[in-house]
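>>> Need coordinates for the following:
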Amino acid sequence: MAGETPPAQPPPGPPPRPLLWRWRRNPLRRRTDVFQAWLGLGLLLAVLAAAPVATVLVADAARRHYEDTARHQALTRYETTATLTRDAPRHPEPGSDEEKKTRYPGEVRFVTREGRTRTTRTEVPPGLPAGDEVRVWVTADGEATDPPLTREQVRSRSMGWALLAAVGVALAGAAAHALAVLALRRRNLADWATAWAETAPRWTTPT
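A predicted model of the protein is given here:
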């Protein structure tokens, strides 16, 4: 219909711009551009400041947790000698490096500290015949379990959580920046539509 204002079209994509263009004065720079520049800088500084703090705090908390776990495991687990009740499966590549690392589940029998005979399942090297003795870690209930955490395991797990904390802070900063940029883009498009609604009638003539 004559006299109707055509719908606003989004502005064309920006041409390549020099680095730090938002910091330079120019007639096309918007207040949202300046705000985005300061926001990006602020988030970067916040991430750089928070990441080391989060890393240290998480690493310390994880270390204390795993040290407590290791102490509890040392008090509630013990190593004993057990006898294999059945032949362990043979590895398809005898004598290989893979065979040395492979373990198969096997049934073993052992005597607890209380003098009771118990049977449980644990991981044993391949090819062992029934009657061979193996060393196993068991709980106070007589169940096979893993040995207590070592210092190296405590250290590596603590460092793993510290790394996750640092990455988490960085991802949080990146997500906050992405959401802010999206909001600013919507604001810019809304301002563009408003400006077009005021300008388009001057360019349209009744037919």
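
>>> Please make it C-alpha for all contacts and neighbour counts, starting now.
OK.

>>> name the element Leu149 belongs to?
In this assignment (DSSP states H and E), Leu149 forms part of neither any helix nor any strand.

>>> residues in contact with the nearest residue to it once chain neighbours are set aside?
Of all residues beyond its chain neighbours, the one nearest Leu149 is Ala70 (5.0 Å), with distances taken as C-alpha to C-alpha, 6 or more residues apart in numbering. Going by C-alpha atoms under 8 Å, 6 or more residues apart in numbering, Ala70 touches 148-150.

>>> Which helix runs longest in this protein?
helix 151-203 (DSSP state H).

>>> In this protein, which residue is most central in space?
The chain has Leu164 as the residue nearest its centroid, 5.0 Å off, counting by C-alpha atoms, centre = their mean.

>>> related to what we said a few turns ago, which one of the contacts of Ala70 is nearest Arg109?
Set against Arg109, the nearest of the contacts of Ala70 by C-alpha to C-alpha is Pro148 (21.1 Å).

>>> May I ask you to confirm that that closest one is in contact with Thr76?
No - assessed by C-alpha atoms under 8 Å, Pro148 is found out of contact with Thr76, at 9.2 Å.

>>> so where do the strands sit in this structure?
77-84, 104-111, 117-124, 133-139, 144-145 (DSSP state E).

>>> and for comparison, fold this next one:
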Amino acid sequence: MAFRGPKVWLWRWRRNPLKRRADAVEAWLVLGAWALTVVAGVLAGLGVSQAVEHSLARERVEWHSVVAHLTEKAPGTPAAPSGRASGERVWAKVRWSAPDGSEHTGQARVDPGSSSGTPVTVWTDPEGRLVTKPATAAQARLRSALTGALIGVGAAAMPFVGGRVLRGRLERRRMEQWDAEWARFGPLWGRTTG
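Modelled structure (predicted):
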């Protein structure tokens, strides 16, 4: 196991007579990659998070619940009269009126065995199309935070990986230069004077 001395902060920028130009380039590359990683991740994450939250807030404002009625008997058997619903719902055809008065039909989830004409609450967009129930404010915050975090990590990964690849190439180049110098000066060390 190799001995490593105490960690020296900012060693890449300290004066050193053995420091080469490639070492300085690598130091600035590492700093730039880390800065770009942090900035890209934070900006992308915040931007996407705000966009998702705004979109979900707009849905809460624009989407409305309307009462629709079953046009036919729903498949399945009705729930037991014990008052406890099983939680299972089935798809059935429903009809509702849009805000402009036009009639629409579509498929909605209803209790099994519901009879024709049973009222069902559905959600529609401004054009009267069926949509899912909009997310609550708390759900929207959670969804936007998770989406922003995921996109932020993804955006931060690109400059981070790019910096690692570039640093690896610099490392290989530096090792090739060392090999060339060693091949040139190594044989001279074996000679004795006298």
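
>>> Could I get the TM-score for this pair?
Laid over one another, the chains give 0.63 as their TM-score (TM-score structural alignment, normalised by the length of structure 2), with 182 aligned residues with a C-alpha RMSD of 4.2 Å.

>>> quick one on the thing from earlier: could you measure from the residue nearest to Leu149 of structure 1 over to Glu79 of structure 1?
15 Å (C-alpha to C-alpha, to the nearest Å).

>>> Now do the same for Arg164 of structure 2: its match in structure 1.
Under the alignment (TM-score structural alignment), Arg164 of structure 2 pairs with Ala178 in structure 1.

>>> who's in contact with that match?
By C-alpha under 8 Å, 6+ apart, the contact set of Ala178 of structure 1 is empty.

>>> same thing but at 10 Å, please
Contact analysis of Ala178 of structure 1 by C-alpha atoms under 10 Å, 6 or more residues apart in numbering lists 40, 172, 184.

>>> And Arg151 of structure 1, how far from Ala37 of structure 1?
46 Å.

>>> And Gln153 of structure 1, by the same measure?
Counting by C-alpha to C-alpha, the gap from Gln153 of structure 1 to Ala37 of structure 1 is 43 Å.

>>> again with Arg64 of structure 1
In this view, Arg64 of structure 1 and Ala37 of structure 1 are 41 Å apart by C-alpha to C-alpha.

>>> on that earlier part again, looking at Pro148 and Thr76 of structure 1, which has the bigger crowd around it?
More crowded of Pro148 of structure 1 and Thr76, by other C-alpha atoms under 10 Å: Pro148, with 18 against 13.

>>> Would you check that the more buried one makes contact with Thr69?
Yes - counting by C-alpha atoms under 10 Å, Thr69 is a contact partner of Pro148 of structure 1 at 8.3 Å.

>>> Now do the shared contacts for those two.
Jointly contacting Pro148 of structure 1 and Thr69 under the rule C-alpha under 10 Å, 6+ apart are Leu75.

>>> Now check Asn53 of structure 2 against structure 1: what is it aligned to?
Wrong residue type there; residue 53 of structure 2 is Glu, not Asn. By TM-score structural alignment, Glu53 of structure 2 lines up with Arg63.

>>> okay but that match is in contact with Trp161, surely?
Yes - with contact defined as C-alpha under 10 Å, Arg63 of structure 1 and Trp161 form a contacting pair (9.3 Å).
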